[in-house]
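Q: Just to be clear, the model below is a prediction. Sequence and coordinates:
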Amino acid sequence: MVNYSEYNDSQKPALNLLQKMGWQYITPEEVFSARGELLTNVLLDDILAKQLAKINAFEYKGASYKFSTGSIQGAINALKNVPNEGLVQTNERVYDLITLGKSFNETVQGDRKAYTVNYIDWKNPENNVFHVTEEFEVEGRKGKRRPDIVLFVNGIPFVVIENKRRDKNDSLEEAISQNIRNQKDKEGIPKLFYYAQLLLAVHPNEVKYGATGTPAKFWSVWKEDVERAVSKLLKKKINNTQAEDRLVTEQDKGLYALCNTERLLDIAYKYVVFDGPDKKICRYQQYFAVQETIQRVKTRNKEGNRQGGVIWHTTGSGKSLTMVMLSKALALDTSIESPRVIIVTDRISLDKQIFKTFVNCGKHVKKAKSGNDLIELLQDKGNEIITTIIDKFEIATKRTSFKDESQNIFVLVDESHRSQYGSAHANMKRIVPNASYIGFTGTPLMKSQKSTSKKFGGFIHKYTIDQAVKDGAVLPLLYEGRSAKLSINKKQIDKGFERLAAPLNEEARKDLKKKFATIGKIYESDHVIEEIAYDISEHFRENWKGTGFKAQLAVPKIDTAIKYQKYFELQTDPAIKINTRVVFTPPDSRQNNDDVWSDSTSESKKYWERILERFNDQEAYETWVVDRFKEETDEVELIIVVSKLLTGFDAPRNTVLYLAKPLVAHNLLQAIARVNRLFKGKEYGHIIDYVGVLGKLDEALTEYSALEDFDEEDLKNTVVDVKEEIRKVPIRHAEVWDIFKGVYDKNDIEALERHIAEKDVRDQFYERVSAFARILQTALASDDFYNEFSTEQIGFYKSELKKFQSLRLSVQFRYAEKVSYKEYEPRVRKLLDTYIDADEVQVLTKDVNIFDKNMVEEALESYGKSPASKADFIAHQMKKVITENMEKDEAFYKKFSQLIEETIKNFYDGRLTEKEYLEAMQKTRNDLASGYQDGIPESVQSNPKARAFYGALNEVLNKKLDKEISKNKVAEAGVEIEEIVKKLIITDWKKNVDIQNKMENQIEDYLISKRGQFGIEISFDEIDEILIKCLRVAKNNF
């Protein structure tokens, strides 16, 4: 069996590859020296100073001058002393400094002017220096942390890497978690992450990356075919590394793709945006889309204008940010003179959203308020980014003959499948005839549109639904058809139509059928609305209410929306009521080129007037609804929509789309994508279809009329039949029992609990129980589960979940793990609430103070298990206390930890009976509670702080202390050192270097003066070691 270690499996290969890629290795000792021997300093000052002097110069009257030492030091100080405004905000300040530089006054020939000192030479990457080190130790507020690998550019920490071995469960998640923990103010080393531009979690089989502040669910994979290039590089001897003849790993590919020195600087400079409170770094599809677009616009068509094209990035994969990154890349490209960008959408809501995104990302953007305003904005060449609705081009062409013939205008058309291919394109061409047109779409192009797209240069880049789902950029969509639940007799409806239409001519028959007999009309009738509303109420209440997840209901028209709203309002019982709101375009507006208020009743208009009585206008009402929908509050749990908010609406907790209106083509794909966003605890988006848009989903998607105009390949993985997930219930159930293969009697709870005594095995058990619970919850929410499985089978799986959960709670109690429902996804908690006795959970979730004998006895009494399980409970409660207090008195707690582990081993090896095991643990608990430990002198037994200083001395001097008298003298020294420390303690002393130095000096003087009394010789090296330990004890106890 291969014995993996983190260093050999991941860290060492990473260091070797990085050196071959041009990163110069510096030892931790050299790094310590370069940072002024201060563990709180994360900049390599010496290297930074040297580089700033090297890469910076300014021109005065044609001559080049170097910056003064004062300016160089000022630049270093500016970078070092960036005020702490919170993690991401401070990172943004640093980002602005390193990308824009800092101005300093220089005087030449008596003339004083300001010139910019740059921290990095972005234009000439080879002028920078790139260093890599390992085990980079940084001191935070609560101790030290050591990221595995850190990469420096010009002495600035740019990349932080956490390595993991390949054979551990969830090792990549652990690496991400470490990166996130290390960013925290209290327990981490946030200062390092003020400067970091890229964070990596790696092991040989997987790599994910993020930025400072990126939540775990948004860490991304990078996909690029670099295997051949990496393989060649590995075989070379470069920078003191040996040639490696081995297979290329995913870790190698990820490091090569992201940490190539030129690529890293390119990403940091052009592909990072601060979107409000979040820092975002490009995903691979965004990077390559922008790169390929830049290359495309540098080629010319036969008229001599810049080429354009179409970017298809599936909805939910960050299309708006791609537009921001493209605009930034165009602005920074020195080969394009005075580039200007016009962002075009066909909806007010999308225009607002994109405008807001650009503003949040710190971009100076102007929004055209009218056709005339659009012309005025275009006439001012200083407006680098303009957003507008496409209709304003039409208005502008009617009122003016203005043309801007610049070839450096770039028109980015959002959702171009709707507007780019119509007459609107001609209007844009009249005003900016020589512009480069780049269409963005979140849905695949129809077959008919693909040929049309070629006149704009064809596709530039694709990121399909299938790719996005596989990358985890969006969630898979589970589809369930529920039209069969409705008592709609379509044959009878058709017969009724024939009778009604009999007297009419063919033209009139067609008109009547179009107006009255479409399938959509069926779903506007009162009895169908009641049936669907009732089913939604039941479905949402049983599966989603109280979980924090939200839903949308799509209906055919305003009247229908208000009928649904009134139905939901009639439910007054808080236990079953769903809090719903309608969102639609107000009267006299147009949406999707249809008047959504046409044929609306006066009742609907009255309802709208009542809404306006509470809110000033439509925008205030909609903002209120959307804000509460996006929050965890249950004030708005479901929104009823006609077409507004079915496109361009981003609410990550939006999880269920109830379809009660026919949708086709792009509208269908856009609508279902509303629920594909990532959100904590959300595994799928759910599509509940009452109109049979995709029938039983048993054919190719293009066989359905709703999607017949698309290519099948482009629709791959768009939706997954819920039946496929339901069929996984027996598989997930079997996977839980697979863990207990070695247990003969599956009803022997004691045997089951002992079988998962090891934490790795327990974690695997918890993970599989959660997976089983999630899939069972999904199944129970679907009618198909009750059709495919018998009542007995369903009852069996429910009872099995209860058994697994009871076992889980018992084991967590036994092994002193935190027992909490909160660790479950909200939906699974809802499922467990149905099948688990709340009292049982309450008993097991009480905190137990291991030092309170009565509380321990009470807990064990209520637990009511075997002596061995009680002993395990006491042992693991003690281990928990020891872990929490280890830093306060390492010597004392380490000895108890060893004693506990030894006792556990003796029992599991059969050397102790259950009774003896329990008695041994009870005695150890009593000793730990009283502070008693064999061999510790009496003078410090009852004084924890003095005992901790004694332990620090004893750890260094133990081998020499062979006489009892020596131990007692050392114990006295522990008491004396405690007194020295107590006298020096002042407010915030841990941040006061002078006090710490004084403390070290006085302890050192004391040890030198008293060492003769110990009866042993103490070297100065030993004194230094004692000082380090004593200062640590002081920091953790005072």
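A: Alright, I've got the coordinates. Numbering: from 1, shown residues only.

Q: For the rest of this, base every contact and every neighbour count on C-alpha atoms.
A: OK.

Q: what packs against the strand or helix carrying residue 879?
A: Using DSSP states H and E, the element containing residue 879 is helix 867-885. Helix 867-885 is packed against helix 791-814, helix 890-908, helix 914-930, with contacts defined by 3 or more C-alpha pairs under 8 Å, 6 or more residues apart in numbering; DSSP states H and E.

Q: For the longest one, give me every contacting residue.
A: When you say that, I think you mean helix 791-814. Contacts to helix 791-814, defined as C-alpha atoms under 8 Å, 6 or more residues apart in numbering, come from residues 733, 749, 753, 766, 769, 772-773, 776, 786, 818-819, 832, 835-836, 841, 844, 869-870, 872-873, 876.

Q: what's the neighbour count on the closest residue to residue 717 other than its chain neighbours?
A: With C-alpha to C-alpha, 6 or more residues apart in numbering as the criterion, residue 717 has its nearest non-adjacent residue at 5.0 Å, and that residue is residue 466. The number of residues packed near residue 466 is 18, by other C-alpha atoms under 10 Å.

Q: hmm, who's touching the helix or strand where residue 466 lies?
A: Assessed by DSSP H and E, residue 466 sits inside helix 465-471. By C-alpha under 8 Å, 6+ apart, the residues outside helix 465-471 that reach it are 220-221, 314, 317, 474-476, 714-718.

Q: And stretch 31-38, by the same measure?
A: Identification of contacts with stretch 31-38 by C-alpha under 8 Å, 6+ apart yields 39, 41-47, 133.

Q: Okay, buried residues for that stretch please.
A: Across stretch 31-38, burial judged by 16 or more other C-alpha atoms under 10 Å covers 31-32, 34-35.

Q: Please apply the same query to stretch 788-807.
A: Within stretch 788-807, the residues that count as buried by 16+ other C-alpha under 10 Å are 794, 797-798, 801-802, 804-807.

Q: hold the first one in mind and look at this next one:
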Amino acid sequence: MIGGEKASVQNPIIKYAVDNGWEYITPDECLRMRQGETGIILREIFEAQMMKLNPDFMDGNIINDLIKKIENIRPTVEGNREMWEYLKGLKTVFIPYQNRDRNLKLIDFDNVDRNKFNVTDEFSFRNDRFSTHPDRPDIVFFINGIPIFIVETKSSQLLNAIPIAMEQILRYHKEIPELMVVLQSFQITDIIKFFYGPTFNVSDNTLIEWKRNDRNFEELVKAFFDKSMVLKIIKDYILFIEADNEIKKVILKTHQIRAIDKIIDRIESKDKSRGLIWHTQGSGKTFTMIVSARKIILDPIFDNPTIIMVVDRNELEQQMFENLKKVGFENIVVANSIDQLRKLLIEDYRGVIVTLIHKFREMMPEISKRENIYVFVDEAHRSVGGKFGNFMMGALPNAKYIGFTGTPVASTHGPNTFMIFGRDDPNGYLDKYGIIESINDNTTLPLTYKIAPNHLLVKKEILDKEFLELSELYGVSDIDELNEVLRKQVTLRNEMKNPQRMDEIAKSVAEHFKNNVEPLGYKAFLVAVDRESCVIYKKLLDKYLPKDYSEVIISPYYNDDEEMKKYYHSEEEERELRKRFKDPSKTPKIFIVTDKLLTGYDAPILYAMYLDKPMRDHVLLQAIARINRPYESQGMKKQYGLIIDFVGIFGYLKKALLFDARNLDDIMFAIQNIELLKERFKNLIEEMKKDYLEPLKGLERDKIVDEVISMLKASEQKRNDFYKKYNELKDLYEILSPDEFLRPYLTDFKDLTSINLILQKLFGNKNLPYLEFSRKTADLVKNNTIPENIPVITKTYELNAETLKKIMEKKGNTNEKVFNLMITIRDYIEKSLNESPFLISIGERAEKIAREFTSNQINSEATLEELKKLVQEILEEKEEQSKKGYSKETFAFYYFIKQKDLKDPEDLANKFMQLTNKYPKWFSNPTQEREIKRFLIKELMAKNYSAKDSTVIIKEIIENLKKGIKNGQR
């Protein structure tokens, strides 16, 4: 299906929706029902459905009040949550004649067919704050007259189609938040892939690919816009989370939705009582647990159940309780002791119980024989296989058990996660979301590691004897268990805590952080062997970094001396430190830890882990999973998590990860030696040098830009290949720099960066020299000590008659003249649009000429002549603007009138100026705008233009004028 965006993507989506039972409404009919471009609700449909769903109290006055409330909800994430609460039926409405509040139903979630499903395209909307030209989302989906989903479609042939669609969604949030606050989800697609995400929490990190067993595009679209699925998304799969005094909106990913469906099926099963959800670390298991629990609690079929959320650490117990509270659970209690847990079970508590696995110790057998008890075990690879698990299952013999883990244990000698939770499934698990799949989905990131110099590593014989070969550490799954074993290994700990070694490591960490991590805007963990080492490292780091850069996070211990107690933090202080750590603009930048925060703490800004603690198996994977979270901020996008290994564990990675052979290949794929990245950088830059730099060898510098344009102008595919390779090369450079390894490649990398800049300036829509570069690449471009063969273009010419003459007389090929003139025009218009909004029209014509040139529709000579005419026109119009003395808006109107070759342009311009004085808020007031249009249409008709022509002309001129003023940021 090849063709334009509308024909190949937009129209098929509407067809598939109609096949699914959605009713299509034309844009004109939609506009009529909304009563104009500022309306949001399809009023006729909304009124009929409100009467149908709320028959015993609804009337016209209440409906009008509801429409006003919905169309005036605060355009913020708080407002978006309020709208979601309306949709879910969590809001009431006051009924005056009954003098009471009644529950309000906007959607019938129990009876799908009682709802009205509509879809439209080219949805023209503008708000009351700006009477600008309207935004036009491609497709909007409605339920009962309320817009629910917005779809942006792009052609598959468009380079960077998905990022461009994302920019469009972000623009809608800025320009028409009144519409976006009602919508609950957005979808973007280029027909190759289909993505969705939550409104009011939009970023690459919240963008989710919709996957359904490798179905084709039609099946994907129909599965997503299935009417029952849409209701599930609204009712079950959207969450609003309050964390750090901030509301975040979450929409579940496809693997979470899939797992929840399987969990509910297993809970309903008559002959199966257990299930294992094997989802890799960092993929959102907590939300999967919480939403599953909420569905069970709210569904009458489960007959007022009890759900027991089992964790195995105090910190995780409180964290689970907080997470449940954040999503609105009410019947929830933490069992703070063995006695309290026993009491809750004896008294037949209904709701959610959060508890530690250890609190089942010595629990009496068959304390409850109820069947509607559902036990969700977090980190199911740990203590469940021991005596505490036996006590739990003996106490609740008829309960159903669902285990959740990213690192199952497959031991033949001890606990086996698959045997405990996976016995009802042939593969040993109910659902799996593996590391490779997670990385491919950008749910988690791959990890790369670098081993420290040999003189800082633990001696191999000591590491083997006192760690790698210890049988009691095989399959270790708990960090307290690991700590207990390490505490006994005196030789190992003494070597690691050698003062000279620790000082050298602290110095190395400080230098690496300043050069490699801080310039990228990220943060780091330093993981020490024990609590005392944490304090020592803090003192040492303070020698090499500002004191506020680092903080120790450790648990108190009854036997600590006064020196250790200096580094304690109260719960409130630690909470504040955790919050500050997630903020790129605040300190601390490095947390020094030994066990705290190595499980459960989620800080996507965490990029580097300096590892000076022997770890293995599940404990190692849990710890390093802290750095695998995607993160994007201020143009920086995290590509990897980085581990600097000061122990030497990663030199024996297979030996350290022997706990589960079937997971080992995936893990090894996800954790790469940084030397592999260097090899990839070397191969990629050599490949690009051959393809793009060698053809430029021997050319004079003034011929190089021309040759770059000639080389890459002819083929869009060749340009796309360059962009793809260069972006990968740039990401690798950011990760590796600074490193001696890069020295031989710096000139070539700078030359390729220059080519990229030339292409962006000519083929891009804006002149943005450094925005796409992060700090390291931008610094290299600006660094004159690195030689280059290709001119680094960092500024444009001033646009004047002398400039035009210089460009035209300059020796060289016409291509280079086109380039210089094009970017000069772009730069001038961008800088001058605020004072000269008439330039919006010339800018659009310039871009049209550029597109025709780059797509080979016109040759370079013709392009140069067209651009030359534009420059001359700009100079002439600027001179006339100065002479006329009009306001910038009036001169723009005068210019557009002249472009239409209308009679008496000065007379019309003077009348327009008088009108804008009479209606000074015309730009933000639709009523005043209508008055100006009405008067001007009459003026044209008085000059013998037809009513139809007059209306079309004035409407187009006013829209162009508003577009110019808007882009110039009035």
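A: Happy to help now that I have it. Here the structure is a predicted model, which is why all the values come from computation and not from measurement.

Q: thinking again about what came up before, buried subset of the contacts of helix 791-814 of structure 1?
A: Among the contacts of helix 791-814 of structure 1, those classed as buried by 16+ other C-alpha under 10 Å are 733, 753, 766, 769, 772-773, 776, 819, 832, 836, 841, 844, 869-870, 872-873, 876.

Q: Map residue 751 of structure 2 across to structure 1 for me.
A: In structure 1, residue 751 of structure 2 lines up with residue 803, judged by TM-score structural alignment.

Q: Against residue 7 of structure 1, how distant is that match?
A: Distance from residue 803 of structure 1 to residue 7 of structure 1, counting by C-alpha to C-alpha, to the nearest Å: 40 Å.

Q: how about the residue nearest to residue 717 of structure 1, what's its partner in structure 2?
A: In structure 2, the residue matched to residue 466 of structure 1 (TM-score structural alignment) is residue 436.

Q: Distance of that match relative to residue 220 of structure 2?
A: Using C-alpha to C-alpha, residue 436 of structure 2 is found at 22 Å from residue 220 of structure 2.

Q: Check residue 493 of structure 2 too.
A: When distance is defined by C-alpha to C-alpha, residue 493 of structure 2 is 55 Å away from residue 220 of structure 2.

Q: and what of residue 741 of structure 2?
A: Distance, residue 741 of structure 2 to residue 220 of structure 2, by C-alpha to C-alpha: 46 Å.

Q: name the element the counterpart of residue 150 of structure 2 in structure 1 belongs to?
A: Aligned counterpart of residue 150 of structure 2 in structure 1: residue 160 (TM-score structural alignment). Assigned by DSSP H and E, residue 160 of structure 1 belongs to strand 156-163.

Q: how far apart are that strand and its match in structure 2?
A: Overlaying structure 2 shows strand 156-163 of structure 1 at a mean distance of 1.3 Å from the equivalent residues (mean C-alpha distance after the TM-score superposition for structure 1).

Q: For that strand, name the packing helices and strands.
A: Judged by 3+ C-alpha pairs under 8 Å, 6+ apart, strand 156-163 of structure 1 is in contact with strand 149-153, helix 171-181, helix 190-195, strand 198-203.

Q: Tell me which of the ones you listed sits nearest to residue 729 of structure 1.
A: Taking C-alpha to C-alpha as the criterion, helix 171-181 is the member of these that comes nearest to residue 729 of structure 1, at 25.1 Å.

Q: okay, the angle between that closest one and strand 198-203?
A: 150 degrees (axes from the mean of the first three to the mean of the last three C-alpha atoms, to 10 degrees).

Q: From the rest of the structure, what touches helix 171-181 of structure 1?
A: Helix 171-181 of structure 1 is contacted from outside by 162-165, 187-188, 199-203, 206-208, 213, 215-216, using C-alpha under 8 Å, 6+ apart.

Q: Read off where it ends up in structure 2.
A: Using TM-score structural alignment, helix 171-181 of structure 1 lines up with residues 161-171 of structure 2.

Q: OK, contacts around the counterpart of residue 610 of structure 2 in structure 1?
A: Under the alignment (TM-score structural alignment), residue 610 of structure 2 pairs with residue 658 of structure 1. Taking C-alpha under 8 Å, 6+ apart, we find residue 658 of structure 1 in contact with 536, 551-554, 687-690.

Q: Residue 658 of structure 1: what secondary structure?
A: strand (DSSP: H, G, I helix; E, B strand; the rest coil).

Q: how far away is it from residue 671 of structure 1?
A: Residue 658 of structure 1 is 10 Å from residue 671 of structure 1, by C-alpha to C-alpha.

Q: What of residue 759 of structure 1?
A: Counting by C-alpha to C-alpha - residue 759 of structure 1 and residue 671 of structure 1 are separated by 44 Å.

Q: Please say which of these two ends up with more neighbours.
A: For residue 759 of structure 1 versus residue 671, the count of surrounding residues by other C-alpha under 10 Å is larger for residue 671: 23 against 10.

Q: Secondary structure of that one: a helix, I assume?
A: Yes. Assessed by three-state DSSP, residue 671 of structure 1 belongs to a helix.

Q: That one matches what in structure 2?
A: Residue pairing (TM-score structural alignment): residue 671 of structure 1 is matched to residue 623 of structure 2.

Q: which non-adjacent residue is nearest its match?
A: Of all residues not flanking residue 623 of structure 2 in the chain, residue 598 sits nearest, at 4.8 Å (C-alpha to C-alpha, 6+ apart).
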